[in-house]
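Novice: Fold the following and give me the result.
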Amino acid sequence: MTSPAVDTAASPKTRAARIDVAPLERADHADYLALLALTTSGEGVPPGADQIIILPPLRPPFTHGPALCLTARLRRSTNPKPVGAIFASLPDWAHEHPLTQNDPALSELISRTAILIYGLAVTPHRRRQGIAPTLLTAAEDTARSSGYRLATLIHEPELAPFYRRLGYTSAHHVTVPMPDAALGITQHPPFMTAVKALHPGVQVRTVPGAPGAVVTGLLPGWNLPPTARFENGELIA
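Specialist: Purely as a prediction, here's the structure:
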């Protein structure tokens, strides 16, 4: 997501907006899609989002098909339109990574454990009022309450400090160790992957020799000993 789409910090001269966050309502579909059109990321909002938002929820935490769609609305405002939007769903690497493509069971496990924020946007005249962090936190809390253990998103380098303040770790390459393999998530420059633990059993670690952040404990047993290291691109655990 590029900086024009999100309010990276509340301006010292601007009072933080008081907002209500709620699942997307049918009456707001057009405004929601218009807000999402403002987002730009390495992933992008999935094709067919206009069809996804009319589907019944697949399962919690999703609100529309396989997606969590939330809006932010100014509290006590006479303007009924939403001022912010977030779209989260299953991470693409849960079913497109070489390790998951031919392993439906593994793909399903990851799809019930990690969530990807595909789009986050705030209307231009309401940016820098804390709306984007509030939406992001609401999405994280909703996912966490349904047992999700990791939040991920893709962003440009200049937004790394913003996401760091919200508890994310950013890297061009993220490794997720599994019992018999290591799943690597790589973004082509300039984009970066940001990851945040939603469960106390998950850690985002720095491992000697690793090309970037390492996520351990995504599922029980997917941990690394303190002596773990990378040598010539290979995980030595």
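Novice: Going by C-alpha atoms from here, please, whenever you check contacts or count neighbours.
Specialist: Noted.
Novice: ok, now how distant is Leu106 from Glu43?
Specialist: Here Leu106 is placed at a distance of 22 Å from Glu43 (CA to CA, to the nearest Å).
Novice: For the two, indicate the residue with more neighbours.
Specialist: Shown here are Leu106 and Glu43; by other CA atoms under 10 Å, Glu43 has more neighbours (19 against 14).
Novice: If you count neighbours, what's buried in the longest helix along the chain?
Specialist: Identified as the longest helix of the chain according to DSSP state H is helix 131-145. Residues of helix 131-145 classed as buried under the neighbour-count rule (16 or more other CA atoms under 10 Å) are 131-136, 138-140, 142-144.
Novice: Also this sequence, please, to line up against the first:
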Amino acid sequence: MPKTARTRRAAAASKAAARARHLPPRPAAPLPGVRIEPAQPGDADAYFPLLLTAISRRSEADLPAPPEMLAAPPERLTHGQALCLVARDTTTGQVVGALAAGAATWIDENPLTDPATMRGFLLAGLMKYRIAGIHAVAVAPTHHHRGVGRALITAAEQYLRQAGFRLATLLHDPVLTGFYARLGYLSTPLLISFTPGGLFGEDHVGYLTAVKPLEPGVELVTVPQAPAPIASGVFPGCTVPAGSWFEDGHLVTP
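Specialist: Coordinates of the predicted model:
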């Protein structure tokens, strides 16, 4: 049956939307007058209020680190197990941007990672080693639209990659989908990860999860009948085989 003009327009729009979701990341250009670096203890009075502007729609309980965290020595990340970065104005020394990241905090909110069971405890530990969460990123109004947020996220990805994380995630308002697409993220209402414990699904009402592979071999795979792309290759032995399909909440392999 020949396609009508409306059908052709709908198909073209669908393809355009798919391309927008998979835009290649733009390289981070040098920022004149701004330096990205680990936060210092003396930055606390500027760093934490900036972060709170980014998470005010959720809860202050989501603040990823108490002020004393900025005095923690480097371990896996810049501040113990946390990644705390600032964008600093090189002329004034003021903090004009802030980012906090680390292991994805939503991992502990799923029944599959209940620490009361050995299976849940072990799965949570493995996922926290492989899946990162960028908890909050914020830029001072004086430095909006200057690429500061992009530079903070790009720097965070480098730190996370070096620390062994293979997948980056970030919760955001739907209106920011285009911004994260330009950084190479796919935004989805439901994140499904193929883990040693099976499929692990996580959603957040009112928010989207932006997802980006950090290493070769990690990809977001579209599987027939699955309600969302599946993160494949994040864990050893957990690559979605070609020809797989989704049925009754499970991945069925050929």
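Novice: any idea of the angle the next helix or strand after the longest helix of structure 1 forms with helix 131-145?
Specialist: Sequence-wise, the next helix or strand downstream of helix 131-145 of structure 1 (DSSP states H and E) is strand 150-155. Between the axes of strand 150-155 of structure 1 and helix 131-145, defined by axes from the mean of the first three to the mean of the last three CA atoms, to 10 degrees, the angle is 150 degrees.
Novice: The following helix or strand past strand 150-155 of structure 1 maps to which residues in structure 2?
Specialist: Per DSSP H and E, the first helix or strand lying C-terminal to strand 150-155 of structure 1 is helix 160-165. Aligned using TM-score structural alignment, helix 160-165 of structure 1 spans residues 177-182 in structure 2.
Novice: Pull the distance from the matching stretch to the chain's centre.
Specialist: 12 Å (CA atoms, centre = their mean, to the nearest Å).
Novice: give the contact list for Ile54 of structure 1.
Specialist: 26, 64-65 (CA atoms under 8 Å, 6 or more residues apart in numbering).
Novice: Select from the residues you listed the one having the most neighbours.
Specialist: With neighbours taken as other CA under 10 Å, the top of the contacts of Ile54 of structure 1 is His64, carrying 25 neighbours.
Novice: Which residue is the nearest non-sequential neighbour of it?
Specialist: Nearest non-adjacent residue to His64 of structure 1, counting by CA to CA, 6 or more residues apart in numbering: Pro57, 4.3 Å away.
Novice: same question, Val96 of structure 2
Specialist: Using CA to CA, 6+ apart and skipping the chain neighbours, the partner closest in space to Val96 of structure 2 is Ala140 (5.0 Å).
Novice: aligned partner of that neighbour in structure 1?
Specialist: In structure 1, Ala140 of structure 2 lands on Thr123 (TM-score structural alignment).
Novice: What count of nearby residues applies to that match?
Specialist: Neighbourhood size, Thr123 of structure 1 [other CA under 10 Å]: 19.
Novice: Then the one 3 residues further on?
Specialist: Applying other CA under 10 Å, we find 18 residues neighbouring Arg126 of structure 1.
Novice: which other residues reach the longest helix of structure 1?
Specialist: With CA under 8 Å, 6+ apart as the test, helix 131-145 of structure 1 has contacts from 6-8, 16-17, 19, 21, 60-61, 68, 70-72, 84-86, 88, 115, 120-122, 151, 166, 198-199.
Novice: Can you list the residue ranges for strands in structure 2?
Specialist: 34-38, 83-89, 95-103, 131-139, 167-172, 186-188, 190-195, 198-203, 208-213, 219-221, 230-232, 245-247, 250-252 (DSSP state E).
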